[in-house]
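>>> next come a sequence and a model predicted from it.
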Amino acid sequence: MANYLELKAQAEALAAQAEEARLEELQVVLDEVRARVTEYGLTVEQVFGAGASSNVVEEAAVAEHHSPDPAPAVKTSLNPAAAWPFPSGSRP
């Protein structure tokens, strides 16, 4: 059985391969999206919703590299400072 360091190295290698594949596919996806947007004359608001700025594509690219916002905190033994998941906010 592989030890921790070997498994960690394998995980890092797989992460690098996944990023390479994503980057290789990215241009194809962008070309397809741009072609459809042009073909149908779509606006930023139609694609991303009302109130979307012209920088929404850049914002989406930045957000893609950040982890999503965590789910609302629920009180557990690992997170005792959070609120209880009951309407009153207190323990039943």
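Everything's here; your move. Numbers count the residues shown, from 1 in each chain.

>>> going forward, measure contacts and count neighbours with C-alpha atoms only.
Will do.

>>> and the helix or strand hosting residue 26, what does it pack onto?
Secondary structure from DSSP states H and E places residue 26 in helix 4-40. For helix 4-40, there is no helix or strand it packs on, judged by 3 or more C-alpha pairs under 8 Å, 6 or more residues apart in numbering; DSSP states H and E.

>>> burial measure for residue 49, as a count.
Residue 49 has 10 neighbours, counted by other C-alpha atoms under 10 Å.

>>> how close does it sit to residue 62?
Residue 49 sits 18 Å away from residue 62, taking C-alpha to C-alpha, to the nearest Å as the criterion.

>>> again, but for residue 48
15 Å.

>>> pasting the second one now:
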Amino acid sequence: MANYLELKAQAEALAAQAEEARLAELRTVIDEVRARVAEYGLTVEQVFGNEASSAMEDETAVTEHYSSAPAATVKTALNPSAAWPFPAGSRP
């Protein structure tokens, strides 16, 4: 039977491996989520509920106040009122 220190070292090694696997899969997961959000035109409220939308609005207000970048014009879940970047009728 392994002693405490050996088991603790194994647990730490497994935790490190799990984090590496999570980071390796993260880009794929984010890309899949973004594709689905764009495909279905989902809003923040639909995905995260009303509380998340309020938090996003608060954060956006602060960011916009201090940001010198122009507002995005691409239609996204966070900016659903913007024009689609492709001709009408080509949206799935």
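That came through, no problem. Source: prediction; values computed, not measured.

>>> follow-up on the earlier one: the following helix or strand past the helix holding residue 26 of the first structure vs the second structure, mean deviation?
Next helix or strand after helix 4-40 of the first structure toward the C-terminus (DSSP H and E): helix 44-48. Helix 44-48 of the first structure differs from its equivalent in the second structure by a mean of 0.6 Å after superposition (mean C-alpha distance after the TM-score superposition for the first structure).

>>> which residue numbers in the second structure go with helix 44-48 of the first structure?
Matched against the second structure by TM-score structural alignment, helix 44-48 of the first structure falls on residues 44-48.

>>> so what's the gap between stretch 47-63 of the second structure and the chain middle?
Remark: stretch 47-63 of the second structure is offset 13 Å from the chain centroid, using C-alpha atoms, centre = their mean, to the nearest Å.

>>> how about residues contacting that stretch?
44-45 (C-alpha atoms under 8 Å, 6 or more residues apart in numbering).

>>> cool, stretch 32-45 of the first structure as well?
Counting by C-alpha under 8 Å, 6+ apart, 51-54, 56 sit against stretch 32-45 of the first structure.

>>> any idea how far the spatially most central residue of the second structure lies from residue 55 of the second structure?
Residue closest to the average C-alpha location in the second structure (C-alpha atoms, centre = their mean): residue 30, at 5.9 Å. From residue 30 of the second structure over to residue 55 of the second structure the distance is 20 Å, taken as C-alpha to C-alpha.
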